[in-house]
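[1] Quick check, what structure comes out for this input:
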Amino acid sequence: MLNFSEACERNKGVILPMLQHYLESHRCVLEIGSGSGQHALYFSQAMSSLTWVPSDLSFNLPALLENLQNSPCENILSPLALDVGVQPWQIPHQPDAIFTANTLHIMDENSVRAFFDGAGALLECGGKLCVYGPFRYSGQYTSASNANFDLWLKDRDPRSGIRDFETLDRWAQNNGMRLQHDHAMPANNQFVVWVKN
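    Model prediction:
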């Protein structure tokens, strides 16, 4: 598999029950930053009633497409080229949920803010935004390993880094979304769900 991710393999099993719980009545999920497509393949097989719409930056699309093209899952649609900073998002479907994993600490701050702007504009009332990854709370890391990870991220790209949850929640609220749940997950990650008002 091209661009294979060890992190996806480790976390897909703990993310799945969360998605099954929060998206049990939903029909169509837009995944932001699908990467290798490992999550799309795993979740779409386990949640056959959901239509899964993968997306990523255009330069990542050829590898993603190749990984998905031999999938037996009919509920995975062709991946979309999507840059969260280009507004409005051009989505040929109307998703009632958006999911992303381990992307917000890779994006620069303007892109993270644009992510919430785009999600808020796309989702209709009752739509859910599900985000998995590490966060800081009140400016504090949840573990020493996350603090070290943040240093590594900033050394690689000073514009990246683990985000403050309070800032993200404010941006979500500014775009008509309210916090539904914030779950602590293994390996010092969180699974956060916002709902469009």
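
[2] From here on, just use CA atoms for contacts and neighbour counts.
    Noted.

[3] List the buried residues for stretch 59-74?
    Residues of stretch 59-74 classed as buried: 60-61, 64-65, 67-68, 73 (neighbour count, 16 or more other C-alpha atoms under 10 Å).

[4] residues in contact with that stretch?
    Contacts to stretch 59-74, defined as C-alpha atoms under 8 Å, 6 or more residues apart in numbering, come from residues 1-3, 34-37, 41, 44-45, 55, 78-81.

[5] Also stretch 28-48?
    So stretch 28-48 is in contact with 1-5, 8-9, 12, 16, 20, 50-57, 60, 63-64, 67-68, 71, 73, 75-76, 82, 94-101, 103, going by C-alpha under 8 Å, 6+ apart.

[6] now it, how far from the centre of its chain.
    In terms of C-alpha atoms, centre = their mean, to the nearest Å, the centre of stretch 28-48 is set 10 Å apart from its chain centre.

[7] one more to line up against the first:
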Amino acid sequence: MLGWDVDVNEALTAPAVARNRDAILAVLREILPDSGTVLEIASGSGEHAVHVAAALPGLDWLPSDPEPAARRSIAAHALRAGLANIRPPLALDAAAAAWPVARVDGIVCINMIHIAPWAATEGLMVGAGRALSAGGVLFLYGPFREADRPFAESNAAFDASLRARDPAWGVRDLDAVAAEAARHGLTLVRRVAMPANNLSLIFGRADR
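    This is a model prediction of the structure:
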């Protein structure tokens, strides 16, 4: 990391990270391999990347984000942390037809699919189906609608606020997300209830 052109003052802070990072890390400890490369989609400020990479030093953490300001923040947080297992952040849009990665052992996507058009979810599943190695996992975190469970009032209000900001955004139906994943060889293998009416969803790929 010493060769990075980084201004540590460009590190951003996302308040939600401090609230959910430990709960997310607890799940990631269980599902990610002990070693290998993990791609993080829509890394945002980079705070999750630093938190997880510090706790799981056997993993090579590959953050990404389509926004230049986010990538600068990721690099700034990584430089401050002094971690050797975080790579320079990639410019990657989940909806893009091609990703600048070939094969990874895990993919992590935290709080993205509801703050993006549905095309981002479609692209995420295409890319994950292509890039994940045999036995690799895709981890999603965020709020979801579930057909067999009441929609929490807080999530309903959040969904309304998202759609008011952009009609293409919104809390996604878990069944629709799982169906899109299945079209690309990914199976929903685990659902974990998380604080504040969020979920962790783990999809597996075993056909390589």
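
[8] Now the TM-score, please.
    The TM-score (TM-score structural alignment, normalised by the length of structure 1) is 0.94; 196 aligned residues with a C-alpha RMSD of 1.6 Å.

[9] coming back round to it: tell me which of the buried residues of stretch 59-74 of structure 1 is nearest to R27 of structure 1?
    C73 (15.3 Å; C-alpha to C-alpha).

[10] Structure 2: which residue goes with that closest one?
    Aligned counterpart of C73 of structure 1 in structure 2: L83 (TM-score structural alignment).

[11] before we move on, what about V29 of structure 1?
    Match for V29 of structure 1 (TM-score structural alignment): V38.

[12] what's the burial count for its match?
    25 (other C-alpha atoms under 10 Å).

[13] And the strands in structure 2, which stretches?
    36-41, 59-63, 104-110, 132-142, 144-145, 172-173, 187-194, 198-204 (DSSP state E).

[14] Name all residues that make contact with the residue nearest the centre of structure 2.
    Nearest to the geometric centre of structure 2 sits C109, at 1.1 Å (C-alpha atoms, centre = their mean). By C-alpha under 8 Å, 6+ apart, the residues touching C109 of structure 2 are 40-43, 138-141.

[15] Pull out the buried members of those.
    Buried among those (16+ other C-alpha under 10 Å): 40-43, 138-141.

[16] you'd agree T51 of structure 1 is up against S78?
    No: using C-alpha atoms under 8 Å, T51 of structure 1 is not in contact with S78, being 10.9 Å away.

[17] buried stuff in stretch 161-174 of structure 1?
    Those would be 161-165, 168-169, 171-173, for stretch 161-174 of structure 1 by 16+ other C-alpha under 10 Å.

[18] Trace A182 of structure 2 over to structure 1, please.
    Looks like A182 of structure 2 aligns to Q173 there (TM-score structural alignment).

[19] Quickly note the distance from that match to G161 of structure 1.
    Distance, Q173 of structure 1 to G161 of structure 1, by C-alpha to C-alpha, to the nearest Å: 22 Å.

[20] One more: N188 of structure 1?
    Counting by C-alpha to C-alpha, the gap from N188 of structure 1 to G161 of structure 1 is 15 Å.

[21] Mind naming the longest helix for structure 1?
    When structure 1 is scanned for its longest helix (criterion: DSSP state H), the result is helix 6-22.

[22] Counting by contacts, list what it packs against.
    helix 38-46 (3 or more C-alpha pairs under 8 Å, 6 or more residues apart in numbering; DSSP states H and E).

[23] Translate N155 of structure 2 into the numbering of structure 1.
    In structure 1, N155 of structure 2 lands on N146 (TM-score structural alignment).

[24] Just put the buried residues of stretch 59-74 of structure 1 in a markdown table and tack on distance to L153 of structure 1.
    Below are those laid out as a markdown table (distance: C-alpha to C-alpha, whole Å):
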| residue | distance to L153 of structure 1 |
| --- | --- |
| N60 | 20 |
| L61 | 23 |
| L64 | 24 |
| L65 | 27 |
| N67 | 27 |
| L68 | 29 |
| C73 | 34 |
